[in-house]
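**Student:** Based on what follows, work out the 3D shape:
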Amino acid sequence: MISRSLCRRAGAAVSWNSRATMPLASKIQNPAFRAQMATTATNGATIKELPGDEAEDVLFDTLYGLRTIELNRPKKLNSLNGSMVRKIVPRMQEWTKSDMANIILLKGAGEKAMCAGGDVAELAKWNSEGPEGQQRSTDYFGLEYKLDHMIATYKKPLVALMDGITMGGGVGLSIHTPLRIATERTVFAMPETTIGFFPDVGASFFLPKMNGAVGTYLALTSDRLKGANVFYAGIATHYIHSTSLPSLEARLAELRFNDYDTLETRLSLIDSTLEEFTTGLPHDEPIQIAGAMREAIDRCFSPNSVPEIIAALEAETGETQEWAQKTLKTLHQRSPTSVYVTLRQMRLGKTWSIKETFQREHQIAAKFMRHPDFTEGVSALLIRKPEPGQPRVPPKWQPASLEDIKASDNVAEPFFEVEGEKKLGLLSEEDYTSYPHAKFSLPTESQVAQYVRRELKSRKSIVKGFVQARSGKQGIKEVVEEILGKYRINPGTLHEDLPIQLGSYRHSLISPGGPSQLYSIAVRCGECYGSLVALAKDGSEAAVSREVAGRFPLDPDSDEGFAMVSTWFNECIEKHPHTCRLPGNLTGTEVAEFPTRLVDVGTDGDLRIRLIDSRGMTGQYAALSHRWSLNPTEHFKTTRLLLDQRKAGIDIDAMPLNFQDAVKVTRKLGIQYLWIDSLCIVQDDTNDWECESAAMGQVYNHSSVTIRAAPESSRTSSKQYTGGFLCRPTGATDSPTVEIPYRKRNGELAGSWFMQPDKGATSSKIH
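**Tutor:** Just a heads-up that it's a prediction; the model follows:
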């Protein structure tokens, strides 16, 4: 890749700096300088410099094909204001028309910050002047969001150097660029709830797309990520030491593109160039949001109401209890209104397009400018100085605490009322529902999960596959290994080449092809290796103690089998409110929003089901996890041509047997709706597929139960299945079983437990 970069370097091209002194004639003739003179031009837009704007708060440099935007308020940590926006927008508009501008680089002056956020102290002063000042603050946010939307939809390569503090408004300038560089000095946070505001600048779009409930956690708590962890979390696309940045800028300036190169081609070349400057990840900086903490975040921040989140944190025990107590203290220090609004924002924002995101956030910001918490929060934390030797007086929020807010108060909803006549007019109509250049980021959990479900592979093969697919990109190995480890796949595995299966669902129905691998022990003996599954009889001491998780399988298509499943399901709802809770609270007053489409399974005896548009609906639904057939002609799916037909009705007998069984299970559990990816996502609609697949993790997470179906095409030849996952294979024989005495922890004998070969996981036959 180095040679590829070198072959596109400029020969004897001359570089110049826009701050250098040049003869007037040279300035006028130089196209780049004409762009500099056009700072006040608007190209039909309304953004231009105003009298009184600060001089040189933004510096623009040119080096060969590289155009640099440098925020230049280092004493204020490069905090963003209207004067800076009014300089940046016209310049970027000019560069879109210039063939000489190849790459645009965003950075901050000094070593402390790229941009610590917006200049909120100034906004708080305006708000204190009354409605006129509040409108002035609202207008500033409109200006800022127009710039953010321009960056998010820009048609030339953008690179952001997130070197130093990058928070709030600084995140808006960087997070929407295709290529984002973190260094050892990077500090990321969305600190808005600390000042009585909400995570804006497009946070509604990018935070819900983070793995699991991490985005919600960062939004509500304002927790910080530093250095390599900004990269691990997917916020940055690259991690490079700050000492390499000057050389990197020089290399970027030398890159040349063909006129016919697409934006994707240009970004790919820049991506490979950035990789040349990586020098390894710090060994003393492990992944911060990982392991038990990550699992606790998903448990505690997946609910859809603040009281549930508080209850889940209070219920944490063991190694995450200290973290949970600290997090509870943090939440109680935040603006209660901000916490409620932000949680609602995280749930609604995942369905917004990038254009809708900035328009909706502008209206939310306007309402916060009229709410007392913003001015109070900024004044208490940034403006009012404490007496010498005295601690800072905390903000006086209205309402004062989370406990003061009742469900009937409906605190958040007014912030999301759409005022059509006040919709923000953006600088372009460009729009999308998922980032178009996400491939330059590290793999997400949903991407790893989809890869694993396509084919049974070993852990080593999965990691190797991702590393090869991303051309050896730094960080791929570490992140994929962490994702696989999060799912606690094959606890006790002794041989890392054994195939693994991925499962992260709250409830799972185990198909009869063999007990779940989550209960198995991997073993190796000479050339033979495989898995043994531990089983206990219901009601035995081994089962009651929960030390042996496996159970002897019943006939899954029998009344006895369905009764057992219903018992498990109801036990989870009634006895495990924080670990196996249904989406929303258990009183039924608030439940998770439905995916875009669901299958209405009807009732027992109905011969047809139908696809429905379910966005905006709430309640319980089941989700099916299945492996697609290897033969594309056998796929039963929804296409644009078949969409209306699917909504009119689907003959159950025409569906694959696994789908028929999933409908049966859903009905038996008393659930009305079922999500099946191939039916609920329009498979030949690129926009629909990208939007819905990005939300797939949330779909499974919010389902009341996930049904994992053994793939019909994966049955072994010795066990011919005549039906779907509910049917036992014909000719199946009982596995050899070894009975083992069970001893309590005090050594007392108390019955038995059993071990069998795990037929579904064995790779080389073990007897």
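**Student:** can we go C-alpha only for contacts and neighbour counts from here?
**Tutor:** Noted.
**Student:** mind checking the longest helix of the protein?
**Tutor:** Looking across the chain with DSSP state H, the single longest helix is helix 131-152.
**Student:** in that helix, what counts as buried?
**Tutor:** Neighbour counts over helix 131-152 (16 or more other CA atoms under 10 Å) mark 133-152 as buried.
**Student:** SS state for residue 25?
**Tutor:** The three-state label given to residue 25 by DSSP: H, G, I helix; E, B strand; the rest coil is helix.
**Student:** roughly how far apart are it and residue 99?
**Tutor:** 21 Å (CA to CA, to the nearest Å).
**Student:** And residue 209, by the same measure?
**Tutor:** Applying CA to CA, the value for residue 209 to residue 99 is 34 Å.
**Student:** structure for this one too, so we can compare:
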Amino acid sequence: MTGGEPPVLVRREGRAGHLVLNRPRALNALNHDMVVRIDRALTAWEHDDTVETVVISGAGERGLCAGGDIRAVHDDARDGDGTASAEFWRDEYHLNARIARYPKPYVAVMDGIVMGGGVGISAHGGVRIVTERSRIAMPETGIGFVPDVGGTYLLPRAPGELGTRLALTGEHIGAGDALLCGLADHYVPSPALPALLADLATRPVRDALADHARPAPQGELAAQRPWIDTCFAADTVEEILGRLFDHGDPAAKETAETLLGTSPTAVKVTLAAVRRARELGSLEAVLNQEYRVSCVAMGNPDFVEGVRAQVIDKDRRPRWSPRTLAEVSDADVERHFVPLGERELGLGESAL
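**Tutor:** From the prediction side, this is the model:
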């Protein structure tokens, strides 16, 4: 964002309405104002017959969106009472659900970095485009938090236990693996994006994609499915780690080491959230669960410490509390799922 430009650029190009996240210096990190602006534009275009397609993309060269404005949430957790963050998540999660139900083609250009909240405003869309530059992740366990914005709805729907691995480790994936895991639909080489977007001004999405989409490069996860499915099917994080270390594949051991670097509390809560999400059915039900989990997780010491270590001081040496998996009890996990009473998100399909 430069000068007096807004954090979301809203413009029309022929039959397409464009939303451009416009905080490139912050890698287009999503804040409350941006959520409100996006929702307002979607409302206007939903009832405008001259707008046939909505396109969301990011300003700058680095990516669509690095996630929510984590510094603001960190400051609220450290110095405030959490109200501002809860209100942000309330509107953000409603927006995620709205995107999933939007009645017009919603084209998400997932070029470059797409993490956390960036996944929420893209991967629920009807047309999700990745490129050779795409790096997609839900990295929350590394900052003492838990995947949200519908991430625990999307990831369990990946083949086998691929989504469980991605949720617990926060690892990045490229275009081929995003397609395999159901987080994207089409691969378009980045040099072809300008022509594709220009075509959307005059042509239906399907016709434009037919000219510009290409087969995606092979990812890495398909070849790793045997050990991923075996190891991550375990019922506890401790058992997952045991299977990873015992497997013998060097990649399995590397994954175990990654998992050991995450917050013990966050990774146990994440496994519970992913398993429960499989049984909830609808995106709305999962978002309601995520809201409860997020409001509790923000108050954990690991969240403030994780953001400090990974984002603010960048020493990459978080001091987790509790320090080990064994110290995180079932009761510690369960308290993240307790209903919030009057503070519930209360998102239902009928409201959309």
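**Student:** Strands along the second structure, start to end?
**Tutor:** Using DSSP state E, the strands found in the second structure span residues 8-13, 16-21, 53-58, 63-65, 106-110, 113-115, 127-130, 135-137, 186-187.
**Student:** What does residue 176 of the second structure correspond to in the first structure?
**Tutor:** Using TM-score structural alignment as the criterion, residue 176 of the second structure maps onto residue 228 of the first structure.
**Student:** pretty sure its match contacts residue 281?
**Tutor:** Yes. Using CA atoms under 8 Å, residue 228 of the first structure makes contact with residue 281 at a distance of 6.9 Å.
**Student:** neighbour-wise, which of those two wins?
**Tutor:** For residue 228 of the first structure versus residue 281, neighbours defined as other CA atoms under 10 Å are more numerous around residue 228 (26 against 19).
**Student:** got a list of what that one touches?
**Tutor:** Neighbouring residues of residue 228 of the first structure by CA atoms under 8 Å, 6 or more residues apart in numbering: 182, 183, 184, 239, 281, 282, 285, 287.
**Student:** quick one on the thing from earlier: which of the strands of the second structure sits most buried?
**Tutor:** strand 63-65 (a mean of 30; mean count of other CA atoms under 10 Å).
**Student:** Average offset of that strand relative to the first structure?
**Tutor:** Superposing on the first structure places strand 63-65 of the second structure at an average distance of 0.5 Å from its equivalents, by mean CA distance after the TM-score superposition for the first structure.
**Student:** Show me what that strand packs onto, helices and strands only.
**Tutor:** Other elements packing on strand 63-65 of the second structure under the criterion 3 or more CA pairs under 8 Å, 6 or more residues apart in numbering; DSSP states H and E are strand 53-58, strand 106-110, strand 113-115, helix 117-120.
**Student:** For the ones you listed, could you give me CSV that also reports distance to residue 166 of the second structure?
**Tutor:** What follows is those, written out as CSV (distance: least, CA to CA, whole Å):
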stretch, distance to residue 166 of the second structure
strand 53-58, 24
strand 106-110, 18
strand 113-115, 12
helix 117-120, 13
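**Student:** Ok, which of those comes nearest residue 200 of the second structure?
**Tutor:** Residue 200 of the second structure sits nearest to strand 53-58 of all these, at 7.6 Å, using CA to CA.
**Student:** so where in the first structure does that closest one end up aligned?
**Tutor:** Going by TM-score structural alignment: strand 53-58 of the second structure matches residues 103-108.
**Student:** Tell me which residues are up against the matching stretch.
**Tutor:** Here stretch 103-108 of the first structure makes contact (CA under 8 Å, 6+ apart) with 65-72, 74, 78, 114-115, 156-163, 173-174, 252-253.
**Student:** residues in contact with the residue nearest to residue 203 of the second structure when sequence neighbours are not counted?
**Tutor:** Nearest residue to residue 203 of the second structure, sequence neighbours excluded (CA to CA, 6 or more residues apart in numbering): residue 15, at 7.9 Å. The neighbourhood of residue 15 of the second structure, defined by CA under 8 Å, 6+ apart, consists of 50, 51, 52, 53, 200, 201, 202, 203.
**Student:** From residue 599 of the first structure, how far out is the corresponding residue of the first structure for residue 15 of the second structure?
**Tutor:** Residue 15 of the second structure maps onto residue 65 in the first structure, with residues paired by TM-score structural alignment. Computed as CA to CA, the residue 65 of the first structure to residue 599 of the first structure distance reads 53 Å.
**Student:** same deal with residue 136 of the first structure?
**Tutor:** Distance of residue 136 of the first structure to residue 599 of the first structure, computed by CA to CA: 48 Å.
**Student:** same question, residue 308 of the first structure
**Tutor:** 28 Å.
**Student:** So for these two, which sits in the more crowded spot?
**Tutor:** More crowded of residue 308 of the first structure and residue 599, by other CA under 10 Å: residue 599, with 26 against 19.
**Student:** so is that one in a helix, a strand, or just coil?
**Tutor:** At residue 599 of the first structure the chain is in strand, as set by three-state DSSP.
**Student:** wait, isn't it in contact with residue 612?
**Tutor:** Yes. In this structure, residue 599 of the first structure is within contact of residue 612 by CA under 8 Å, at 6.1 Å.
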